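let's see this in three dimensions:
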Amino acid sequence: MPSTEICSASRTAIPPAVSFVAGFSTVRPPTFAPPSVSTPTVFSTSSACGSRARGRDRGSGASSGSTSRRARIARPFTHAWGPRTPAENGGAQAIVQSFSATRPNTPLTGIVTQYVSGGNQPIPADGAVLVARGAQAGFLSAEAPIGAKVTVLLTLTPPWANVLEAVGGGPIIVRDGKPVYRSFEDFTTQQLAPRSARTGVGQTADGRILLVAVDGKQPGYSTGLTNFELALTMMRLGCVTASALDSGGSTTMAFDGKLLNRPSDAGGERPVAEALTLFYYGVYAPAATARVLSPNADGVDDTQTLVYKLVRPSTVSATLNGPGGVVVPVDSGLRAAGTYRFPWTGAGQPEGTWTFHVVADDDLGRHSVADRQFALNNTLGFLSARAAGRRVTATFKLARPARVVVRIETPGGSLVRTLATRSLPAGDGSISWSGRPGAYVFSATATNEVGAVELTSPFRLRR
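Next up is the predicted model:
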């Protein structure tokens, strides 16, 4: 006996193509200016030499000597690094005490009180440790003997006087609207060349910030991008400047407590030390639960749930604005911080595009607006797919004339076959198809003056 399977339908609007990007804009465009590729610093001493030179180093560094000599590098480590210097063999480590708190672009002065060798040295609470490696170790001890006064200048480019918080990352991948293939930053080929999950942040010419997460390392779903492919993606999204952030299993994007991507680690989300976090202060309205509301009692999207969220006490006005200037009050008055939900069937209301419009003024005087659109459309309903063996028959109802496209698709959305494209009158419709055993989705799309609406129903053909 062939098996028989009856499947229920689901209704969706016809969505536009979208990219997996979170974007936001500000009242005044912020400055997104990643630091220069390498950060120069200055280290000077009170020795007879009395000279000052610049050395190039990724992160905090220091150098000394005349400008005609080869750059000599020493790195200062303070308690901002941790309780001890990195574990390593050899080199020279100068203990500097009464060292002032580190500030960018400000001379930091102290006295060399002791020299030690080897790594993993304790960093004094009121001082720093200057670390020189290899040939530079002898230079450091000669130029900054015990008792010498040393000055370290930590230079940040561009100036960060207006920066309240910062997050580290790299490399630079878009500069002046062009993708950067090689930034000459201290990243390995293994970090940049393979396809992997990637994270990026960029800014468009009008000041908007784009946060981009690309899933990877998951064959059959997403292999990911190389670092340069991420650069090309950011450029195509309109970024004039952009930087990569940590990649691989650290790539995660979430909003309002909901994970938006699929992290590549087998265990899911990875604990990370830092994140780029955005906080909103105004009213927020999530996307409508039903992109197409159809109160025709077929059990699919017969009710819309309207939701808005406040983070502070606010005076709220919420309305539904429909075709022909129709306005339906939803909520108003002073509301505490929290989430508010309102069911709405749309019964007796005109069909077409509706907007859920929420205006809020919080207790700090900040004004915000949230809008969400959805469609009210009863054209297509009561879709069911009945499969028997290797044959399926689908039936549906049209409340008004429409041009109908009927397709067979895979569960992943790939087209198997278009069965019909024709204009049909109001009433009942049916269509049959025979295919190979497997899982499929029956899709019917109806388009008329009200709009476009799609119903889908999964089914399985058997031998």
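
could you use CA atoms for every contact and neighbour count after this?
Fine.

and what about the residue nearest to T151 when sequence neighbours are not counted, helix, strand or coil?
The shortest distance from T151 to any non-neighbouring residue, by Cα to Cα, 6 or more residues apart in numbering, is to T109 (4.4 Å). Per DSSP: H, G, I helix; E, B strand; the rest coil, the secondary structure class of T109 is strand.

T109 against A128, yeah?
No. In this structure, T109 is not within contact of A128 by Cα atoms under 8 Å, at 10.3 Å.

quick check: longest helix in the protein by residues?
helix 227-236 (DSSP state H).

which other residues reach whichever helix or strand comes after it?
Using DSSP states H and E, the helix or strand that directly follows helix 227-236 along the chain is strand 239-244. With contacts defined as Cα atoms under 8 Å, 6 or more residues apart in numbering, strand 239-244 is touched by 32-34, 169-178, 198-205, 210, 227, 230-231, 234.

centre of the chain to the helix or strand containing F356, how far?
Using DSSP H and E, F356 maps to strand 352-362. Strand 352-362 has its C-alpha centroid displaced from the chain centroid by 26 Å (Cα atoms, centre = their mean, to the nearest Å).

hmm, who's touching that strand?
282-283, 285, 306, 308, 312-323, 367-377, 450-451.

among these, which ones are in strands?
306, 308, 314-321, 367-376, 451 (DSSP state E).

of these, select the buried ones using a ChimeraX command.
Entered in ChimeraX, the line below selects the buried ones among the ones in strands among the contacts of strand 352-362, by 16 or more other Cα atoms under 10 Å:
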select :306,308,314,315,316,317,318,319,320,321,369,370,371,372,373,374,375,376,451
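
quick one on the thing from earlier: the contacts of strand 239-244 in strands, which ones?
Per DSSP E, those map to strands at 172-175, 178, 198-204, 210.

make CSV from the residues you listed and add neighbour count and distance to L461 to it.
Below are the ones in strands among the contacts of strand 239-244 laid out as CSV (neighbours: other Cα atoms under 10 Å; distance: Cα to Cα, whole Å):
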residue, neighbour count, distance to L461
I172, 27, 51
I173, 29, 48
V174, 26, 50
R175, 19, 53
K178, 17, 51
R198, 26, 39
T199, 25, 41
G200, 27, 43
V201, 25, 46
G202, 29, 47
Q203, 29, 49
T204, 20, 49
L210, 20, 44
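
just name the closest of those residues to R391, please.
R198 (43.8 Å; Cα to Cα).

returning to that earlier point: mind checking which of T109 and A128 has more residues around it?
Set T109 next to A128 and count neighbours by other Cα atoms under 10 Å: A128 wins out with 30 against 21.

can you count the residues close to K258?
Count around K258 with other Cα under 10 Å applied: 8.

just V272 next, same as before
For V272, using other Cα under 10 Å, the count is 11.

list of residues touching stretch 176-186?
Here stretch 176-186 has contacts from 37-38, 58, 170-174, 228, 231-232, 235, 238-241, using Cα under 8 Å, 6+ apart.

for the comparison step, fold the sequence that follows:
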Amino acid sequence: MPIRRALIPAALAGACLAPAMAAGAVTPVPTSGAAAGKPTSIVPGISYKVMRRSGPQVLHVVTFRANALTRLAPAQASGSLTRRATLSDGMASRLAQGATAGINGDYFDLATGTPSGILSVGTRLLASPEPARSALTIGAGGTLAVGRMALPGRYQRIDETAATPFPIRTFRAVNRPLPSTSATGVVAYTPERGAPTPPGSVYEVVVALDGGGGLAINGRVAGTVIAQVPGGGATMADGQVVLSGKAGSGTAIQNELPNGSRVEIETAIPGIAADARGAVGGGPMIVQGGVAVPDAGEGFTSNQLSGRTARTAVGQTADGAVLMVVSEGPQQGVRGYTAAEQGQMMASLGAVEAIGFDSGGSSLMAVGANQLIPSSSERAIADMLVAYYMGAQLSIPADNRVTPNGDGVADSITLGAQSPVAGTTTVTIARRGGGYSATPINQTGDPAYTPVTIDPKALGMKEGPYTVTVNLTPADGSAPTSQKRILVVDGTLGSLRVSSRGAKKKRKVTASFTLSRGARVTARVTSSTGRAVATLTNAKRMAKGRRSLTWNGQEGKKLAPAGHYTVTVLATGPYGQSGLRDTVRVR
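Below is the predicted model:
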């Protein structure tokens, strides 16, 4: 799996690292968080866990409840509806705004990058709904609703001096071109499209909205026509909208909306709550009233519904908890779910209402900017759903153990301090029990994401447990927030080297390593699929110094097949257990 960022959370690394790694790449063995089979707190109130079920099936689950600091919101993956971006890049661009965990959203048009259904960020309408498919709406208090919706858009020239009112005209879509089969019709385009309007046999006008802003779900705006653009290709600045008409609809625009005329535009979407603070398309609805929906249809193909694949869903429990769930599929080496089975799975997690989103290679989850679902290449997507936390954040470390023994593996660690609101941010490091304290970060300013490198040798940190704390005092006078992570500085185990000599019955695999103090050592060999092959030693007491263990290439009484094998060495000393692993090719 490609690593896109330096900060790979330990809680997540165990879910996304394959058992076998590139030969010669020595890596630490995570001993905390979900990587060790335990749920992990990402930030206060938002947790992540990996669930393994029969099938086999693997689920990645983020759980939280909306409150004053925590919310779920849709977002564009990139800054443009006509340009896709990866989930990890989309998350990276929002870290300073409090982005904590994210999943992929709606299906999209591969040719244009436009999402298939509605996209509303806050109350701003960026793309119109697909009437045949369900969409997710997020209320101001965090209540989720799933349902189908349509856009009966309207516009009308306003001229109080006219003898009779101008007719009310309709438009069919926002930022989604008319199908080639449509003989006539009107589309509204906004700057979020990120590109000029499509050229064609259309007539367009540019409208400057009063007070700027844009189109809103269940909103009405007014503005002044400032430009005529026959043939399409209109450009828009912030606070502007283009009305684009085809055939007779274009003629009506040309005749009724000259430069300087006033126009009112309404984007009412029946079925969306008045307090809606975001909406994103998807489908199908997979849980309703706590019961899995066996066949929602919604215009999806049988392959989209019945194929066993990786899938993404969002649901809400009876007590208001939000579930963001991505299940792995055949690409990750597990069975995968059908849409109906996905509904059963979400209901089993307690969802009383749930909706599916784009699936297969698009099914993605990230914590911070780190994509968690194993993939040979991360697919670019149109939009995403993001869990935001507006308090101080300190990223989950790659492991909570730093081993400053000069072997180039985990000699230091870099955490990310997120300050999603303006204020004063401090990061402190204190040895548990006293005797050491340092403040590597103390800054006042705008929202920011600040890398914090902890190098024990450079900072004069002796071996032992430490607490790293980020504190944020907001400039607006609101309550301070903080988050803590526990780190252990432990140089007991280092400099693992695994080599293989000979072939078949003359094989000899040697694992050598250095102990800075006496420790109990366990060493195991596993296959490229993670299957246990051999135990070289188990909790054996070994003295300080350079030590080595050998494997004869046997699996039980038989010769193990040629291929790649991983040797894992674990050492338990006064500061707990540390581990290293390396992969070697055996002939």
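
got the contact list for the residue opposite S395 of the second structure in the first structure once aligned?
Using TM-score structural alignment, the equivalent of S395 of the second structure in the first structure is P286. Listed by Cα under 8 Å, 6+ apart, the contact set of P286 of the first structure reads V307, Y308, R372.

still contacting in the second structure, which of these?
Retained in the second structure by both residues aligned by TM-score structural alignment, their matches' Cα atoms under 8 Å are the following of those: V307, Y308.

relative to strand 311-317, how tilted is the helix or strand harbouring Y388 of the second structure?
Y388 of the second structure belongs to strand 383-389 when assigned by DSSP H and E. Angle, strand 383-389 of the second structure to strand 311-317, by axes from the mean of the first three to the mean of the last three Cα atoms, to 10 degrees: 40 degrees.

flag every buried residue along stretch 408-420 of the second structure.
V409, A410, D411, S412, I413, T414, L415, G416, A417, Q418, S419, P420.

repeat for stretch 256-270 of the first structure
Result for stretch 256-270 of the first structure [16+ other Cα under 10 Å]: buried residues R262, P263, S264, E269.

mind listing residues that contact it?
197, 213-218, 248-254.

for the aligned residue in the second structure for Q373 of the first structure, list the residues it contacts.
Using TM-score structural alignment, the partner of Q373 of the first structure in the second structure is I486. By Cα under 8 Å, 6+ apart, the contact list for I486 of the second structure reads N400, P465, Y466, T467, V468.

drop anything exposed from those.
Applying 16+ other Cα under 10 Å to the contacts of I486 of the second structure flags N400, P465, Y466, V468 as buried.

now the first one. Nearest residue, chain neighbours left out?
Think N400 of the second structure. L487 (4.6 Å).

tell me how far that neighbour lies from R335 of the second structure.
Per Cα to Cα, to the nearest Å, L487 of the second structure is found 37 Å from R335 of the second structure.

residue in the first structure matching V525 of the second structure?
That one, V525 of the second structure, aligns with I408 by TM-score structural alignment.

S196 of the first structure - how many residues pack around it?
As a measure of burial, S196 of the first structure has 24 neighbours, counting by other Cα under 10 Å.

and it, how far is that from S368 of the first structure?
38 Å.

now A94 of the first structure
Taking Cα to Cα, one finds A94 of the first structure at 55 Å from S368 of the first structure.

same thing with L154 of the first structure?
Distance of L154 of the first structure to S368 of the first structure, given as Cα to Cα: 41 Å.

got it, and V416 of the first structure?
Taken as Cα to Cα, the span from V416 of the first structure to S368 of the first structure is 46 Å.

and G257 of the first structure, by the same measure?
Distance check for G257 of the first structure against S368 of the first structure: by Cα to Cα, it reads 21 Å.

how about G322 of the first structure?
Counting by Cα to Cα, the gap from G322 of the first structure to S368 of the first structure is 21 Å.

what about stretch 361-381 of the second structure, how long is it end to end?
10 Å.

off-centre distance for it?
7 Å.

which residues touch the match of V525 of the second structure?
I408 of the first structure touches L415, V416, R417, T418, L419, Y440, V441, F442, S443, counting by Cα under 8 Å, 6+ apart.

switch to 7 Å and redo it
With contact set as Cα atoms under 7 Å, 6 or more residues apart in numbering, I408 of the first structure has these partners: L415, V416, R417, T418, Y440, V441, F442, S443.

how far away is it from S423 of the first structure?
Taken as Cα to Cα, the span from I408 of the first structure to S423 of the first structure is 18 Å.

T223 of the first structure too?
42 Å.

the two - which one has more neighbours?
Ranked by neighbour count (other Cα under 10 Å), T223 of the first structure and S423 place T223 first, with 17 against 13.

contacting residues for the residue lying closest to the more buried one once chain neighbours are set aside?
Nearest non-adjacent residue to T223 of the first structure, counting by Cα to Cα, 6+ apart: G216, 4.4 Å away. Residues in contact with G216 of the first structure (Cα under 7 Å, 6+ apart) are S196, A197, S222, T223, G224, S264.

spell out the secondary structure type for P29 of the first structure.
coil.

how many neighbouring residues does the nearest residue to it once chain neighbours are set aside have?
Nearest residue to P29 of the first structure, sequence neighbours excluded (Cα to Cα, 6+ apart): G207, at 4.2 Å. Using other Cα under 10 Å as the criterion, G207 of the first structure is surrounded by 19 other residues.

same thing with L154 of the first structure?
Residues near L154 of the first structure, counting by other Cα under 10 Å: 22.

check S182 of the second structure too.
9.

and what of R531 of the second structure?
With other Cα under 10 Å as criterion, R531 of the second structure counts 11.

mean per-residue distance, the longest helix of the first structure versus the second structure.
When the second structure is overlaid, helix 227-236 of the first structure sits 3.0 Å from its aligned residues on average, using mean Cα distance after the TM-score superposition for the first structure.

identify the residues contacting that helix?
Counting by Cα under 7 Å, 6+ apart, I173, V174, G177, K178, P179, V180, Y181, L192, A193 sit against helix 227-236 of the first structure.

show me what counts as buried in that helix.
N227, F228, E229, L230, A231, L232, T233, M234, M235.

let me know the closest of those residues to T85 of the first structure.
N227 (31.5 Å).

show me what the closest one aligns to in the second structure.
N227 of the first structure maps onto A339 of the second structure when the alignment is built from TM-score structural alignment.

against A321 of the second structure, how distant is that match?
Taken as Cα to Cα, the span from A339 of the second structure to A321 of the second structure is 22 Å.
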